[in-house]
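[1] have a look at this prediction, sequence included:
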Amino acid sequence: MKVVVAFVFLLGACLAQMPHPCKSPPLLAGSMILFTQDEKLGLKSNYMYDAYRQWQRFTQAGVADNETFNYDIFLLYKEHVAYVVDNDNQTCTGYPLYGDYQPIVIPGDAYLLAQSFIGSSSEPREGVLVNTWSGNLPNQEGLYISTVTQFGCVPVNSMYHTRKYGWMILQYIDNVKGLPDPDQLIPPPFCLDPAKVGFSAQKPVDFLDLFQQMM
């Protein structure tokens, strides 16, 4: 009987470790490195992610051509609106936002490519157990390959194909669950006046278009 109980316990522990499609935490913040196959786009940005409201914010600051820049991109998918804020000049430009909201999730039809350690499995705290998944993009534009942690489904990196840029790679670093201040996802008040942001004069964009404009 003890042998049977031990076997059942061991089987249950093994099944608990088996990778399954999952959803990442609905509230995340951290940094993101993005670059494209055609080398037209490459940057590091801080991000905030709210899956409940379908809002995202990306912040990029630095120096280019001996000039500093400090931009924020606000993506409000339910409202189909995007805002680019120049924090130095306190200006805001609004754009119609096209494309469906894509949560950070491993779909149920994803195919498990591998389970592996980032770092080392030799000693505790020397590595992180991750799962790498693949599947078809919702619009059948190509494949995606995404890696998330086994515990918590925290995003590590994603690679997927777009007609405009070819393969695009996203790497997530310094992730933190939750948002210290959810109000930071709300665009500043001067973005809410259509006459000032020129919203109606802009062409529809997706978030990659906006990133390219910031470079």
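    Structure's in. What do you need?
[2] from now on I want contacts and neighbour counts done on CA atoms only, so please keep to that.
    Noted.
[3] these two touch, right, residue 69 and residue 88?
    Yes - with contact defined as CA atoms under 8 Å, residue 69 reaches residue 88; the gap is 7.3 Å.
[4] the structure to be compared is supplied as follows:
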Amino acid sequence: MRVLVAIAVVCVSTLAQEPKPCESPKQFQGRIARFDPKDKVAVFVRLSYDADNRRVRELEEIDTTSTKDYYDVLYLHNVGLEYRLNLRTKQCNKTVLTRPFVPMHLPSDAHFRGEASMGEASNPDEHVILAFFEGKFEGNFYAASVTVPNCFPVAFDFLSKQTGLIHTTYYDITGGIHDPSVFIPPSECPP
């Protein structure tokens, strides 16, 4: 009888240890693909992300059903400015940022939903472990997957009445900022 009670205690304590959200790197570079099925828009981005200084640089290719546009967008939340350079026309708009900086990491109240591995599990160089989380951000549903143990973002789904479903996939991610000058506004933009 004591053995059964001990096994039950171990099982309950193990199940109660739900993994907590990990902390993603505060600076990284890579690529993202963002899909908005409601507006039929695909955006492919070369990304530089700096959470410490609240800065994001995106080189965007926006593909709608009828056109493609190319932009160099610099979000400087640390000073409240956005620079948007149309790479085709060389027209640059400098505007005041009105939206808040949204960190690219799991919120601390994200709920763990499970783990899985991709690739050849017997070869550590050819597989990755993913952790899945979900929750609510400002009343809107999100689901996210990150690598284990480094917590690099892999995918993020966001659903709201305002935006509908937005699906973002991250790839070719490397830690750190290789060239800090990516956060200097383009020369075509007003000072």
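    Great, that's in hand. Everything numeric in this text was worked out from a predicted model, so none of it was measured.
[5] quick revisit: neighbour-wise, which of residue 69 and residue 88 of the first structure wins?
    In this view residue 69 of the first structure and residue 88 are compared by other CA atoms under 10 Å, and residue 69 has more residues nearby, 16 against 10.
[6] name the residues of the one helix or strand that one maps to that are buried.
    Residue 69 of the first structure is located in strand 67-76, with elements delineated by DSSP states H and E. Going by neighbour count (16 or more other CA atoms under 10 Å), the buried part of strand 67-76 of the first structure is 69, 71, 72, 73, 74, 75, 76.
[7] could the residues you listed go into JSON lines alongside distance to residue 30 of the first structure?
    Listed next are those as JSON lines, based on distance: CA to CA, whole Å:
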{"residue": "69", "distance to residue 30 of the first structure": "20"}
{"residue": "71", "distance to residue 30 of the first structure": "16"}
{"residue": "72", "distance to residue 30 of the first structure": "14"}
{"residue": "73", "distance to residue 30 of the first structure": "15"}
{"residue": "74", "distance to residue 30 of the first structure": "15"}
{"residue": "75", "distance to residue 30 of the first structure": "16"}
{"residue": "76", "distance to residue 30 of the first structure": "19"}
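[8] what helices or strands is the strand holding residue 69 of the first structure leaning on?
    Other helices and strands packing on strand 67-76 of the first structure, by 3 or more CA pairs under 8 Å, 6 or more residues apart in numbering; DSSP states H and E, are strand 55-64, strand 81-86, helix 207-214.
[9] what's the closest of those to residue 137 of the first structure?
    Nearest of these to residue 137 of the first structure, taken as CA to CA: helix 207-214 at 16.4 Å.
[10] buried residues, the closest one. List them.
    Result for helix 207-214 of the first structure [16+ other CA under 10 Å]: buried residues 211, 214.
[11] helices and strands around it, which ones?
    By 3+ CA pairs under 8 Å, 6+ apart, helix 207-214 of the first structure packs against strand 67-76.
[12] how near is the nearest residue to residue 140 of the second structure once chain neighbours are set aside to residue 143 of the second structure?
    Excluding the flanking residues, the one nearest residue 140 of the second structure by CA to CA, 6 or more residues apart in numbering is residue 160, at 5.2 Å. Distance, residue 160 of the second structure to residue 143 of the second structure, by CA to CA, to the nearest Å: 12 Å.
[13] before we move on, what about residue 174 of the second structure?
    For residue 174 of the second structure, the distance to residue 143 of the second structure (CA to CA) stands at 22 Å.
[14] so for these two, which residue has more residues nearby?
    Legend: neighbour count by other CA under 10 Å for residue 174 of the second structure and residue 143, higher for residue 143 (20 against 15).
[15] what strand or helix carries the aligned residue in the first structure for that one?
    When the first structure is aligned by TM-score structural alignment, residue 143 of the second structure is paired with residue 145. Residue 145 of the first structure belongs to strand 143-149 when assigned by DSSP H and E.
[16] could the helices and strands packed on strand 67-76 of the first structure go into a markdown table alongside distance to residue 100 of the first structure?
    Listed next are these as a markdown table, based on distance: least, CA to CA, whole Å:
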| stretch | distance to residue 100 of the first structure |
| --- | --- |
| strand 55-64 | 12 |
| strand 81-86 | 12 |
| helix 207-214 | 11 |
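[17] these: which one's closest to residue 153 of the first structure?
    Comparing these by CA to CA, strand 55-64 comes nearest, at 18.6 Å.
[18] how many neighbouring residues does residue 172 of the first structure have?
    Residue 172 of the first structure, neighbours per other CA under 10 Å, totals 21.
[19] spatially central residue for the second structure, please.
    residue 104 (4.4 Å; CA atoms, centre = their mean).
[20] would you say that residue is within a strand?
    No - when DSSP: H, G, I helix; E, B strand; the rest coil is applied, residue 104 of the second structure is found to be coil, with no strand at that position.
[21] check contacts around it.
    By CA atoms under 8 Å, 6 or more residues apart in numbering, the residues touching residue 104 of the second structure are 24, 51, 153.
[22] quick one, helices of the first structure?
    Here the first structure has its helices, by DSSP state H, at 2-17, 194-197, 207-214.
[23] for residue 45 of the first structure, which of these is the nearest?
    Of the helices of the first structure, nearest to residue 45 of the first structure by CA to CA is helix 207-214, at 9.7 Å.
[24] how much distance is there from the top strand by length along the first structure to the middle of the chain?
    Counting residues, the longest strand in the first structure under DSSP state E turns out to be strand 166-177. Its chain's average C-alpha position is 6 Å from that of strand 166-177 of the first structure, according to CA atoms, centre = their mean, to the nearest Å.
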